[in-house]
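[1] Take this sequence and fold it.
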Amino acid sequence: MILTVTPNPSLDRTYEVPSLDRGAVLRATHDRVDPGGKGVNVSRAVAAAGAPTTAVLPLGGSPGALIAELLGAQGVDVTVVKVAGQTRSNISVVEPDGTLTKINAPGPGLTEEESALLLETVRTASGDPAWIAACGSLPPGLPDQWYADLVARARETGARVALDTSGPALTAALAARPDLVKPNALELAQAVGRPLTTLGEAVRAAQELRSLGAGAVLASLGADGQLLVSAEGTFHGTAPVTAVRSDVGAGDASLAGFLLAGGAGPEALAAALAHGAAAVQLPGSAMPTPADLRPGAVHITENPPPDHPLSTRALY
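    Next up is the predicted model:
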């Protein structure tokens, strides 16, 4: 069982448009509403794979109620921490070539009491999960240290902890020694304070995060695939994508695939790549099912060439 924690969940509305013209009235060709937030998407992907998952969420107002309803319909067990503020709604606009424009609301601020209750609920609601995935941005009112506190409490349950966040919240949490961190290329560069232009530079950055406390680093490199740096070694993988429809939630689907496959080694990296590649070819933040995956198309290399240049094009 995989338990997820999303301190700043959202209700995500996605619109597909022929083109994004500023100042014009746009008519969408497709639209959908999904429960959102990085941990929420991980739980949705786990449920889509037929595995059990629990999502711990601070929810408030009618958007929060709709999120819980939608997740229940998708087979996700939801543990709600009620908050006074109204859960945020985000908007994504997708163009035919896959270009994504997102408007993310800040989310409701959590009081000190609500924050403490959320941390305690992670411990009491965890049961016996194989992994606890703590994901996403922090809402107003929570300090950068909050994820470090959550990692410390989560480890008390005996579960392994995966962390997918960025900026000061990521660097502050490394000292708590999460078993896995999952930055994208930009977040990895920000964490080490320098640009990354080659695969070798990305490997060295991941090794630096490991030296600061991360057990393993799973880095999404967009069009250049994914990189895994861990005690088992350094592995790089790619998976072909025919056409990008939406990359919303694709990185979260990738993390779910990695954890479902055991959360270690090249086999888990291959599963992460298969899930991520499938997700970007689906609408909105739809999560792939086993029928959407193409594991045979994934290519994994151990100790990849360090001088391989990194693309500036991000898929997820």
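
[2] use CA for all of it now, contacts and neighbours both
    Noted.

[3] Strands of the stretch 1-150 of the chain, start to end?
    2-5, 10-16, 30-36, 53-59, 77-82, 88-94, 100-103, 131-135 (DSSP state E, counting those that start in this stretch).

[4] Return the list of helices and strands in contact with the fifth one.
    Counting contacts by 3 or more Cα pairs under 8 Å, 6 or more residues apart in numbering; DSSP states H and E, strand 77-82 packs against strand 53-59, helix 61-73, helix 112-124.

[5] Of all these, which one is nearest residue 79?
    In terms of Cα to Cα, the element of the helices and strands packed on strand 77-82 nearest to residue 79 is strand 53-59, at 4.8 Å.

[6] And the contacts of the closest one?
    Here strand 53-59 makes contact (Cα atoms under 8 Å, 6 or more residues apart in numbering) with 1-9, 39-40, 43, 46-47, 65, 76-83, 86-87, 118, 121-122, 125.

[7] Among these, the buried ones, what's the PyMOL command?
    Buried residues among the contacts of strand 53-59 (16 or more other Cα atoms under 10 Å), as a PyMOL selection:
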select buried, resi 1+2+3+4+5+6+7+8+9+39+40+43+46+47+76+77+78+79+80+81+82+83+86+87+118+121+122
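
[8] now the other sequence, so there's something to compare against:
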Amino acid sequence: MILTVTPNPSLDRTYEVPALDRGEVIRATGDRMDPGGKGVNVSRAVAAAGRHTLAVLPLGGAPGDLVAELLCEQGIEVAPVAVAGQTRSNISLAEPDGALTKVNAAGPELSAAESEALLATVRDRSAGAAWIACCGSLPRGLQPSWYAELVARAHAAGARIALDTSGPALLAALRERPDVVKPNAEELAEAVGRPLATVGDAVKAAEELRQLGARAVLASLGADGQLLVDDFGAHFGSARVETVRSNVGAGDSSLAGFLIAGGSGPEALASAVAHGAAAVQLPGSVMPTPADLNPSAVTVTADVPLDRALTEPVS
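    Below is the predicted model of the structure:
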């Protein structure tokens, strides 16, 4: 079982529009509603793979009820923590050329009691979990040290932690030695405070995160592939992708694939790459099933192309 923690979940509404004309009345040609948040997406990807997952998340108001209902419909067990504020609703406007305009709400402010209730629920429901995946931004009311506290408590209980967050929350949590952290290129550059122009730059940055406490770093480099840097060195994975339809949730699908495959080593990296490549070829935030995966398109090597320039360098 993979338990996910999403401190700031959302109800995501996506509207397909012919064009985004500012100041005009726009009539949608299609729409959908999904439960949102990085940890929620990891649970959705795990469930799509036919594996057991439990989603722990604070929920409030009618949007929170809808998030729980949508997750249950996808076969995901939900452990809700009731909060006084209303779960945020996010809006995405998708144009035919692939452009996506997103409006993300701030979300509710959690009280000290609600923060502690969230930590306690993770503790109470984590028995038997192969991994605890803590993902996404922190809502108002939670200090940057909140993830660090969660990692410390989880490790004290014998659980393994995968952390996908950024900024001060990531840096604060590193001191508690999360088992794997999963930054993208932009988050990796932010963490080390310098630009990344090559794959080698990303490897060096990942090694610095390990020096700060991360036991392993799984870094998404967008179209260039993914890096895994751990006690066994560095491995680089990439995959052939025919057509990119949407990158929404692709990183979350990658993390799910990594954890499903055991969460360590080149085989887990290959699973991460396969899941991420499958996700970008699906519409919206649809998560891939085993039938969508193409392992033969994936290459993983210890001969990391250090001098390769990143397709989208981070300044």
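
[9] Once they're superposed, what TM-score comes out?
    Laid over one another, the chains give 0.96 as their TM-score (TM-score structural alignment, normalised by the length of structure 2), with 314 aligned residues with a Cα RMSD of 1.4 Å.

[10] still on that earlier bit, would you convert the helices and strands packed on strand 77-82 of structure 1 into JSON lines that also reports distance to residue 134 of structure 1?
    As requested, those are exported to JSON lines (distance: least, Cα to Cα, whole Å):
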{"stretch": "strand 53-59", "distance to residue 134 of structure 1": "10"}
{"stretch": "helix 61-73", "distance to residue 134 of structure 1": "17"}
{"stretch": "helix 112-124", "distance to residue 134 of structure 1": "10"}
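
[11] ranking these by burial, who's on top?
    Mean neighbour counts were compared across these using mean count of other Cα atoms under 10 Å; the top stretch is strand 53-59, at a mean of 26.

[12] what angle do that strand and strand 88-94 make?
    110 degrees (axes from the mean of the first three to the mean of the last three Cα atoms, to 10 degrees).

[13] ok now strand 53-59 of structure 1, how far from the chain's centre?
    Strand 53-59 of structure 1 has its C-alpha centroid displaced from the chain centroid by 14 Å (Cα atoms, centre = their mean, to the nearest Å).

[14] Repeat that for stretch 131-147 of structure 2.
    12 Å.

[15] any residues touching that stretch, and which ones?
    Looking at what lies outside stretch 131-147 of structure 2 - Cα under 8 Å, 6+ apart - the contacts are 1-8, 37-39, 42, 106-112, 115, 126, 159-166, 168-170, 172-173, 259.

[16] Among these, which lie within helices?
    38, 39, 42, 112, 115, 168, 169, 170, 172, 173, 259 (DSSP state H).

[17] Distance to residue 293 of structure 1 for the strands of the stretch 1-150 of structure 1 - can I get that in a markdown table?
    Conversion of the strands of the stretch 1-150 of structure 1 to a markdown table gives the following (distance: least, Cα to Cα, whole Å):
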| stretch | distance to residue 293 of structure 1 |
| --- | --- |
| strand 2-5 | 20 |
| strand 10-16 | 23 |
| strand 30-36 | 21 |
| strand 53-59 | 20 |
| strand 77-82 | 24 |
| strand 88-94 | 22 |
| strand 100-103 | 23 |
| strand 131-135 | 22 |
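
[18] For residue 148 of structure 1, find the nearest of these.
    Nearest to residue 148 of structure 1, of those and by Cα to Cα, is strand 131-135 at 10.3 Å.

[19] Nice, that's everything, thank you.
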